[in-house]
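**Q** Everything below, folded, please.
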Amino acid sequence: MSELPPADLPQPPDLPHAEPHPNPAGIKRLAVLTSGGDAPGMNAAIRAVVRTATHHGVEVVGVRRGFSGLHRGDLRMIGPRDVANTIQRGGTVLLTARSKTWRTPEGRASGAAHLREWGVDGLVVIGGDGSFHGGYYLQQEHGVPIIGIPGTIDNDLYGTDHTIGYFTAVETALGAVDRLRDTGASHERIFVIEVMGRHAGHIALEVAVAGGAEEVFIPEDPKPVDGVVQIVKDSVAKGKASSIIIVAEGYPGGAQGVASAIEAGTGLETRVSILGHIQRGGSPVSSDRVLASRLGEAAVYALMDGTAGVMVGRVNGEVIHTPLHETWERRKDVSRDLYRCAKTLSI
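**A** Predicted coordinates:
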């Protein structure tokens, strides 16, 4: 039978409860939209925004089809029941789109007018740097308070350790790599696998380490592709009949360029597999659901506190605010330690 701890030991603090959050900004109604490419976990973020706002007596307007829907007036009231059974779903229930019209002052003026008609006091934008640009100019030109939530699989936004959708995209890509490795080993072939990442190699680097790849090519290090030829030759000399090469789509020449260099330099048969948009879909993993839930709650609290023009992110486990313009002006680098690890383990 276990003994009770001595009474003089420090006691842990009481766990926090969902107490009313102060609302000095007087927010009565907010709007939320998803914009740009979809990312697993966007629905969890929408759900968190709606339920946090409702818990504190704030109404929510859902904007369908992103900024495209905003300038056309595609808005409706949404409540807790509208987001029930969505936390596990991929994509976005509010739909998303890219809008050329929103890039014009006239398009943004139309969107601002619709928000005023609906009595909206602030807008939550879930998306990447393009979406944040759209929100930033809306606030600059029309004074609409904007809070950004980082929703993009590329994990390329400064001000947060991870973006919503990144964890799921890595797991999806890794599952494909594991399956292709089985095929490569059976046929003694080299697979060159392209993962998403137009300007950033976060997905490629993590997948390369987790998937045991022989080499990884990322935009942050546009090294000559000729180097992979010697790597493959060395692998063959060591008795390895198959190899996995990971390439971020933003690397110059992409997977096809890397594969062509390998075939030209070694004469070995290669296969190119471009995973593409499969990485965007699917049910979000738990890490994305939790991250989205925390940031959705934080976005509502930021508006209620009178904060505007920032992205809510998580750094070292803590929620922080970063000015929207810094999320794209300041570069978020890949982990140099992880890159070194990938090279060290690829012998």
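**Q** okay, CA-based contacts and neighbour counts for the rest of this
**A** OK.
**Q** all helices for the protein, in order.
**A** Applying DSSP state H to the chain gives helices spanning 42-55, 66-72, 105-117, 129-142, 166-187, 202-210, 227-237, 254-266, 286-304, 324-329, 336-344.
**Q** Turn those helices into TSV, including distance to residue 86 and mean neighbour count.
**A** Listed next are the helices of the chain as TSV, based on distance: least, Cα to Cα, whole Å; neighbours: other Cα atoms under 10 Å:
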stretch	distance to residue 86	mean neighbour count
helix 42-55	6	26
helix 66-72	18	23
helix 105-117	25	17
helix 129-142	22	19
helix 166-187	16	19
helix 202-210	25	25
helix 227-237	44	16
helix 254-266	35	19
helix 286-304	11	23
helix 324-329	28	18
helix 336-344	34	14
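**Q** mind checking how far residue 83 is from residue 301?
**A** The spacing between residue 83 and residue 301, counted by Cα to Cα, to the nearest Å, is 19 Å.
**Q** now do residue 132
**A** In terms of Cα to Cα, residue 132 sits 19 Å off from residue 301.
**Q** Repeat that for residue 27.
**A** 10 Å.
**Q** Same check on residue 272?
**A** With Cα to Cα as the criterion, residue 272 and residue 301 are 46 Å apart.
**Q** run this one through as well so I can compare:
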Amino acid sequence: MIKKIGVLTSGGDAPGMNAAISAVVKSAISKGIEPYVVREGYKGLINKWIEKVDLSFASDIIARGGTVIGSARFPEFKEESVRKVAVENLKEMGIEALVVIGGDGSYQGAEKLTNLGINCIGLPGTIDNDIVSSDYTIGFDTALNTVVRSIDQIRDTMQSHSRCCVVEIMGNGCGDLTLYGSIATGAEVFSTKESFLTEDQICEQVTMLAKAGRRSVIVAVAEQLYDSHALAKKIEKASGYVTRATVLGHIQRGGSPTAMDRYLAINAGIFAVEKLVEGKGGLYIGMSENKLVARDINSTLNMPKPDKTEEYEKTKKINLSI
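**A** Next comes the predicted model:
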């Protein structure tokens, strides 16, 4: 029976991470295991920023956004010599297992620590929903609701003045926030890495809507595909709509987690502790067909991305109809 479990958050923060931390701490205590938090991700393992926490700590953080124990990018962790320092620090404190909350990069670190003798379990924490081995990730639902609320509010003012707005949405190479947000808000035109439109194609579609008398148009685009403000000027010149651009930015990463994100985070945290108690490591906890599953981390990193072409095409057809 293990006596001490640690938990850390790595990579970009996501709403629901604190709920997952809380679940790991509470679940560990319920099983007679001492819980520890590692501050600032993998960097904290090297610097021994590790501290014991209690039920009071866990109870106060569930509703908070971000991650109260901090997160940091730490590319040096790719070096085996650096990882060995982390393992030595954990063993010195008697911590036998670790829950890592983050994305694919975080899982790679967790797998390598498992190979060095510290059993690790990964939980999917990212707003981008870009971990293909899980249907949904912790933080995605909250971020999506922020996107939908923002587009709805932008629509109000565009409708009032018969205008067009380019809305840039986060995603880091995965278009799920843009796709789902467009479905939920009826964005007339949308473009992601998976279903890319050239600037000329966007202008053509908006111009068609203008000629049809559409009072307002939302153009939802995934980040890093265009210069959104330059695209807005190009759309205005082509279509005649007064066109503005709004970059939603980091408001998508913050905020109190939704009930669904808390539900996923808490159940995944409990499940992770159960697996560690069983003596298992090198696993990733994901959501598949509405059930939690534990898979080998290495296999999850190589799973093919689901094809959502049909979903894109159906949504474009109804949103762009005139």
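**Q** one step back: I'd like the helices of structure 1 laid out as JSON lines, including distance to residue 88 of structure 1.
**A** Output for the helices of structure 1, formatted as JSON lines (distance: least, Cα to Cα, whole Å):
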{"stretch": "helix 42-55", "distance to residue 88 of structure 1": "7"}
{"stretch": "helix 66-72", "distance to residue 88 of structure 1": "21"}
{"stretch": "helix 105-117", "distance to residue 88 of structure 1": "29"}
{"stretch": "helix 129-142", "distance to residue 88 of structure 1": "23"}
{"stretch": "helix 166-187", "distance to residue 88 of structure 1": "12"}
{"stretch": "helix 202-210", "distance to residue 88 of structure 1": "22"}
{"stretch": "helix 227-237", "distance to residue 88 of structure 1": "40"}
{"stretch": "helix 254-266", "distance to residue 88 of structure 1": "32"}
{"stretch": "helix 286-304", "distance to residue 88 of structure 1": "8"}
{"stretch": "helix 324-329", "distance to residue 88 of structure 1": "27"}
{"stretch": "helix 336-344", "distance to residue 88 of structure 1": "30"}
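**Q** Of all those helices, which one comes closest to residue 157 of structure 1?
**A** helix 324-329 (5.3 Å; Cα to Cα).
**Q** Can you state the mean residue-to-residue distance of the closest one versus structure 2?
**A** With mean Cα distance after the TM-score superposition for structure 1, helix 324-329 of structure 1 departs from structure 2 by a mean of 2.5 Å once superposed.
**Q** That helix aligns to what range in structure 2?
**A** The alignment of helix 324-329 of structure 1 onto structure 2 (TM-score structural alignment) spans residues 297-302.
**Q** Show residues contacting the matching stretch.
**A** Residues outside stretch 297-302 of structure 2 that contact it (Cα atoms under 8 Å, 6 or more residues apart in numbering): 104, 107-108, 111, 122, 132-133, 282-284.
**Q** again, only this time at 10 Å
**A** Contacts to stretch 297-302 of structure 2, defined as Cα atoms under 10 Å, 6 or more residues apart in numbering, come from residues 104-105, 107-108, 110-111, 120-122, 131-134, 281-286, 294.
**Q** Let's see which of these end up in strands.
**A** 120-122, 283-286, 294 (DSSP state E).
**Q** quick one: which of those residues has the most company?
**A** Within these, residue 122 tops the neighbour count with 34 neighbours, counted by other Cα atoms under 10 Å.
**Q** doesn't residue 265 make contact with that residue?
**A** No: Residue 122 of structure 2 is not in contact with residue 265 according to Cα atoms under 10 Å; the separation is 11.8 Å.
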